[in-house]
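Chemist: fold the following, please.
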Amino acid sequence: MTAAEREVIGVLLADDDERFRGVYRKLFSRTDGFRVAGEAADGAEAARLAGALKPAVALLDVQMPGTSGLEAARRILRDTGTRVIMLTTFDLDEYVHEALTLGASGFLLKNASPPEVLQAVRTVHAGNAMLAPEVTARLVHRFAPRRPGHRHAFAGQVLSEREIQVIRFVARGYSNQRIADELFLSLETVRTYLRRMFAKLGVNDRTHLAVLAYEAGLLHEPR
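Modeler: The predicted structure is shown next:
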């Protein structure tokens, strides 16, 4: 097997709309570096195929008959190493939040352009989340605990004050470079802080880090 062949990303498509699957099937089949590993019309079949085929990335419609896409995501993320991107027609924060807390790596609207879809799959396959910073910031605003001064039990023991400063900026949607500028740090130092926090808190990317932070009450400045 050549290096190019090893880099092909296998994608599982799960949507009850066969026409929609057909559009994505053509997109991935005609684009170098991708292949369609399998297709499912409901969540139960998606979970079964993910276990059998071990695709790199699964694209799951949130709303499917029978077993939902969110339940399929729960099973896939629990039982396989497949990374998950949720698909929906509606930009609903509740879906984004639930999908991320399950461990999904991305959230994609069905009207996304072909380049956006391909980039999302590449990003997730590389181990990153594909939510834009402004979406992360919107989630924080909606779901952050409204308890000023509250500190999660792990805050003082696991995260340093500097790391908490970094995580707050991440949750506001700041880029690594902007965080570096705000805290007068080098870009590589910010990246080092992020890698350490990923390891400490058991998350894989900035989006999940922000989700954990606001659920833990870390986003309120002390008074």
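Chemist: C-alpha only now, for contacts and for neighbours.
Modeler: Will do.
Chemist: ok, Thr207 touching Thr136?
Modeler: Yes: at 6.3 Å, Thr207 counts as touching Thr136 under the criterion of CA atoms under 8 Å.
Chemist: hey, which helix is longest across this protein?
Modeler: helix 187-201 (DSSP state H).
Chemist: quick one: the strands in this structure?
Modeler: Along the chain, counting by DSSP state E, strands occupy 9-14, 34-40, 57-61, 83-88, 106-109.
Chemist: second chain to compare with the first, below:
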Amino acid sequence: MNSAIRILIADDHSMFRSGLRAVVDSQADLDCVAEVSDGRSAVAETARLRPDVAIVDVRMPKLDGLAATSRIVAAGGTKVLVLTTYDSDTNLYRALQAGASGFLLKSLRPEELVTAIRVAARGDAMIDPSMTRRLVGRFTKSIAPQDIPKEASHLTARENEVLLLLAAAHSNAEIATMLGVGEETVKSHVSRILAKLGVRDRIHAVVYAHQHGMVSPTEDFEQR
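Modeler: Got it, this is the predicted structure:
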């Protein structure tokens, strides 16, 4: 049997921490190893305990969650999920720059949190779908498209198709259904896309596609 995913929870609201812990404790494959209430403690306890995933609130005393995320990611070994009440583009961009493996609103359902933890633990990333779609729109409006770089030319036709669907904020399961293939096949395509583009996760693959003018958010994949 695989060992449980070890989790640290960092949030300055005790009631919310308790709720998160209850969600974690309800899953046999998840194990909460610590709870902390400020950013400095999140960094210190992560360094001491080396959890697989740290769930970090944006707004915390002593050190804000995004600065804590940057330090945790820089130390290596622990993936970070950033949770926030505030639907902010600035926080999203800072979380991505800090290396977070997820950016999710606190209004998410418990099963979505569990999924995000497992996704982060296996080295992938996810952000709230509404934020992904807005991120896509912001990039296409604010970034002048660059020439498509050499590494992107190495993508196969199917890998390009998968990348466009990723950029439209579709999950692996949705992409599998839309393309009529298995979810494991989609995962293999995504892994090859990340390797060829030299990006660390699907979020940054989406950012890459829009930075280089490879996709338009107005494309309607479901009508293809």
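Chemist: can you lay out the strands of the first structure as JSON lines showing mean neighbour count and distance to Gly51 of the first structure?
Modeler: Output for the strands of the first structure, formatted as JSON lines (neighbours: other CA atoms under 10 Å; distance: least, CA to CA, whole Å):
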{"stretch": "strand 9-14", "mean neighbour count": "25", "distance to Gly51 of the first structure": "11"}
{"stretch": "strand 34-40", "mean neighbour count": "20", "distance to Gly51 of the first structure": "11"}
{"stretch": "strand 57-61", "mean neighbour count": "27", "distance to Gly51 of the first structure": "11"}
{"stretch": "strand 83-88", "mean neighbour count": "25", "distance to Gly51 of the first structure": "12"}
{"stretch": "strand 106-109", "mean neighbour count": "22", "distance to Gly51 of the first structure": "20"}
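Chemist: how about those in TSV, adding distance to Gly202 of the first structure?
Modeler: As requested, the strands of the first structure are exported to TSV (distance: least, CA to CA, whole Å):
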stretch	distance to Gly202 of the first structure
strand 9-14	25
strand 34-40	28
strand 57-61	20
strand 83-88	15
strand 106-109	17
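Chemist: hmm, back to that, more crowded one of Thr207 and Thr136 of the first structure?
Modeler: The residue with more neighbours, out of Thr207 of the first structure and Thr136, is Thr207; 26 against 22, by other CA atoms under 10 Å.
Chemist: which residues touch the more buried one?
Modeler: Residues near Thr207 of the first structure by CA atoms under 8 Å, 6 or more residues apart in numbering: 100, 129, 131, 136, 171.
Chemist: pick out the residue closest to the middle of the first structure.
Modeler: The residue lying closest to the centre of the first structure (CA atoms, centre = their mean) is Ser105, at 2.1 Å.
Chemist: skip the chain neighbours and tell me the closest residue to that one.
Modeler: Leaving aside its sequence neighbours, Ser105 of the first structure sits nearest to Ala129 (CA to CA, 6 or more residues apart in numbering; 4.8 Å).
Chemist: in helices only, show me the contacts of Thr207 of the first structure.
Modeler: Of those, the ones assigned to helices by DSSP H are 100, 136, 171.
Chemist: tally of neighbours for the residue mapped onto Leu197 of the second structure from the first structure?
Modeler: In the first structure, Leu197 of the second structure lines up with Leu201, judged by TM-score structural alignment. When neighbours are defined as other CA under 10 Å, Leu201 of the first structure has 15 of them.
Chemist: what sits closest to Leu201 of the first structure if chain neighbours are left out?
Modeler: In space, Leu201 of the first structure is closest to Leu209, 7.9 Å off (CA to CA, 6+ apart).
Chemist: check contacts around the one you found.
Modeler: 167, 197-198, 201, 203.
Chemist: before we move on, back to that, format the contacts of Thr207 of the first structure as JSON lines; extra columns: distance to Leu92 of the first structure.
Modeler: Listed next are these as JSON lines, based on distance: CA to CA, whole Å:
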{"residue": "Leu100", "distance to Leu92 of the first structure": "13"}
{"residue": "Ala129", "distance to Leu92 of the first structure": "18"}
{"residue": "Leu131", "distance to Leu92 of the first structure": "13"}
{"residue": "Thr136", "distance to Leu92 of the first structure": "13"}
{"residue": "Ala171", "distance to Leu92 of the first structure": "19"}
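Chemist: report the buried members of these.
Modeler: Burial of the contacts of Thr207 of the first structure was assessed by neighbour count (16 or more other CA atoms under 10 Å); the buried members are 100, 129, 131, 136, 171.
Chemist: counterpart of the fourth one in the second structure?
Modeler: Thr136 of the first structure maps onto Thr132 in the second structure when the alignment is built from TM-score structural alignment.
Chemist: same check on the last one?
Modeler: Taking TM-score structural alignment, the alignment pairs Ala171 of the first structure with Ala167 from the second structure.
Chemist: the closest residue to that match other than its chain neighbours - how many residues pack around it?
Modeler: Counting by CA to CA, 6+ apart, Ala167 of the second structure lies nearest to Val206, which is 4.8 Å off, once chain neighbours are set aside. Counted by other CA under 10 Å, the residues lying close to Val206 of the second structure total 23.
Chemist: how about Leu108 of the second structure?
Modeler: 11.
Chemist: and it, what pairs with it in the first structure?
Modeler: Counting by TM-score structural alignment, the partner of Leu108 of the second structure is Ala112.
Chemist: go ahead and confirm Gly81 of the first structure touches Lys54.
Modeler: Yes: using CA under 8 Å, Gly81 of the first structure is in contact with Lys54, at 7.3 Å.
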